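Participant: Have a look; sequence and predicted model below, questions after that.
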Amino acid sequence: MRSAIGRGFTATVGTTLAGITLALLPGTAQADEPSWEDSRRIVEYSRYLSLKSHLGDIQAEETAQGFAALSSTQQVRFLDLLEDRSLMQRFFEENEAPPSVTGTTRVEMADGDVVVEHESLHGVDETSLSEEDKAAGKKDMWARYKVTDKIFGIEVAQVLVKTNYQVKGKDTLKVYPGSASHFLFMPACDFTHSPVKEWVTSPPGDNALTETVWSADCWGSEWDRRERVWADYRGFLGGYLKTD
């Protein structure tokens, strides 16, 4: 079911809105209070997050708590940014992680109110192998590439792809099933991804790769982005989010 947010809302907020905004009427709002229309937007977005939270979405609950902690002025600014179509498109613009570099890089937009974080990490799974495999020099590893979008430090969107694989020495022996996850708290958007694919590249690359294709429909505009991560015995080697 599609939902929407913004000045085109047709939902009636009635007594709920009155209770939250002290029964503001058009023309009666003071300088530090949101207008009737902005109060309605705040209520509707809070309801949207609350519904997701009640359905068990832990991240939606955290985002709702962060949004509720903002001042009314910041909440209006938050929604203005969230409804800025050109800005939202930049949330998922093409990006490639620096080769073999782990950690987090940040890109600031909208005078620093919006931050896009690109995170690259890897590690070793110490519990998955038998003692026999460990004695044979085998090692299970993982690497992931994640992009997170924040407004006023509050997470509103994220895409993540993770590869799981086994190495021995410098050789990648196999790739286990990979995974992809996301959250997106933009009511005007539908977001899905293709089945996750994984494989080992031919020598001398000998890398474990995992990828998925994200598909979005926001305000009637559709686009796809392929997200991929690759790694070897050293750990994370690269990742990107790009047009399919």
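Facilitator: On my side now, so go ahead. Numbering: from 1, shown residues only.
Participant: C-alpha only now, for contacts and for neighbours.
Facilitator: Noted.
Participant: mind listing the helices in this protein by residue range?
Facilitator: 14-21, 36-54, 58-69, 72-82, 85-91, 131-135 (DSSP state H).
Participant: here comes the other one, which I'd like you to weigh against the first:
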Amino acid sequence: MTIQSTALRTRDLHLSLSGHPVLRGIELSIRTGRWTSIVGPNGAGKSSLMKALAGLLPYSGKVFLSERDLTSVPHKQRAQHLSWLGQSEAASDDLSVWDVVMLGRIPHQDWLAAPSAQDHEVVETALRATQAWDWRARSLGQLSGGERQRVLLARALAVQAKVLLMDEPLANLDPPHQADWLEQVQCLTSQHTTVVSVLHEVGMALHADDMVVMQAGRVVHQGECADPATHRAVEAVFEHRIAIHKLEGQWVAIPKI
């Protein structure tokens, strides 16, 4: 039996915002080279957990990146190994699409060094993968919400990190581009990249390999998406307002009226 390594792990993770406990003793293990989706009702702590995993919010307890304490990993090295795409990511509207995506290469560049030929190649590949290549000369401010989201995804891909964290990456994406995103994630995991995503779309989240189910700042279940125990946990945290069934070979979440 092959023992799979761990890309991210937490131990007794606690986090408070404005004095209010948001995460309560999270114990989590994210397997390397797999897609893990995080689901739960509003206020469950999903986004806060993602920001803690990315080192963007102060916490107590431990976060381990490839079994190294995250706080001990130098910032540049952390930025090379851990890529982040958050909700409503800030970026200057005056920057060109090309320059926005090139920002993803900064962790790999020397101070004040010009982008290398490899940087240009990686940026082009990321823009083509997200179908944003045709806009490369346009400013970010000229794009629609969905187009902007695809450019920010390209920036995250350009990092070429082995762990990619995405908080609501499907925001503003229409169904065809959601399908493109799904294909991109599956391509990444086939190349042994670890993907962790928070998704409101439970049906899309069920396409992942593994699922973390959260409620009230705690992980109530972690398991494979195909496991009936995972389905029961998801249905329970959504107060049995949805039911998970298999339809044409895929797991789907159907609202219950």
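Facilitator: Structure received. Computed from a predicted structure; not experimentally measured.
Participant: Overlay them and tell me the TM-score.
Facilitator: Once superposed, the chains reach a TM-score of 0.25 (TM-score structural alignment, normalised by the length of the first structure), with 102 aligned residues with a Cα RMSD of 6.0 Å.
Participant: follow-up on the earlier one: using a markdown table, please lay out the helices of the first structure together with mean neighbour count and distance to Val147 of the first structure.
Facilitator: Converted to a markdown table, the helices of the first structure look like this (neighbours: other Cα atoms under 10 Å; distance: least, Cα to Cα, whole Å):
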| stretch | mean neighbour count | distance to Val147 of the first structure |
| --- | --- | --- |
| helix 14-21 | 14 | 34 |
| helix 36-54 | 18 | 21 |
| helix 58-69 | 17 | 15 |
| helix 72-82 | 17 | 17 |
| helix 85-91 | 14 | 9 |
| helix 131-135 | 11 | 33 |
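Participant: could I get those as JSON lines with distance to Gln166 of the first structure?
Facilitator: Formatted as JSON lines, these follow (distance: least, Cα to Cα, whole Å):
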{"stretch": "helix 14-21", "distance to Gln166 of the first structure": "55"}
{"stretch": "helix 36-54", "distance to Gln166 of the first structure": "37"}
{"stretch": "helix 58-69", "distance to Gln166 of the first structure": "31"}
{"stretch": "helix 72-82", "distance to Gln166 of the first structure": "41"}
{"stretch": "helix 85-91", "distance to Gln166 of the first structure": "33"}
{"stretch": "helix 131-135", "distance to Gln166 of the first structure": "10"}
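Participant: Compute the number of surrounding residues for the closest residue to Asp224 of the first structure other than its chain neighbours.
Facilitator: Closest residue to Asp224 of the first structure apart from its sequence neighbours, by Cα to Cα, 6 or more residues apart in numbering: Ser215 at 4.5 Å. Around Ser215 of the first structure sit 17 other residues, with neighbours defined as other Cα atoms under 10 Å.
Participant: Equivalent analysis for Lys51 of the second structure, please.
Facilitator: With other Cα under 10 Å as criterion, Lys51 of the second structure counts 18.
Participant: again, but for Val156 of the first structure
Facilitator: 19.
Participant: picking up where we left off before, for the helices of the first structure, which one sits closest to Val167 of the first structure?
Facilitator: Val167 of the first structure lies closest, by Cα to Cα, to one member of these: helix 131-135, at 10.7 Å.
Participant: Mind listing residues that contact that closest one?
Facilitator: Helix 131-135 of the first structure is contacted by residues Lys139 when judged by Cα atoms under 8 Å, 6 or more residues apart in numbering.
Participant: related to what we said a few turns ago, in this structure the residue nearest to Asp224 of the first structure contacts His182, no?
Facilitator: No: Ser215 of the first structure is beyond contact range of His182, at 11.7 Å (criterion: Cα atoms under 8 Å).
Participant: Go ahead and list the helix or strand containing the nearest residue to Ala205 of the second structure once chain neighbours are set aside.
Facilitator: Excluding its sequence neighbours, the residue lying closest to Ala205 of the second structure (Cα to Cα, 6+ apart) is Ser37, at 5.5 Å. Per DSSP states H and E, Ser37 of the second structure falls inside strand 35-39.
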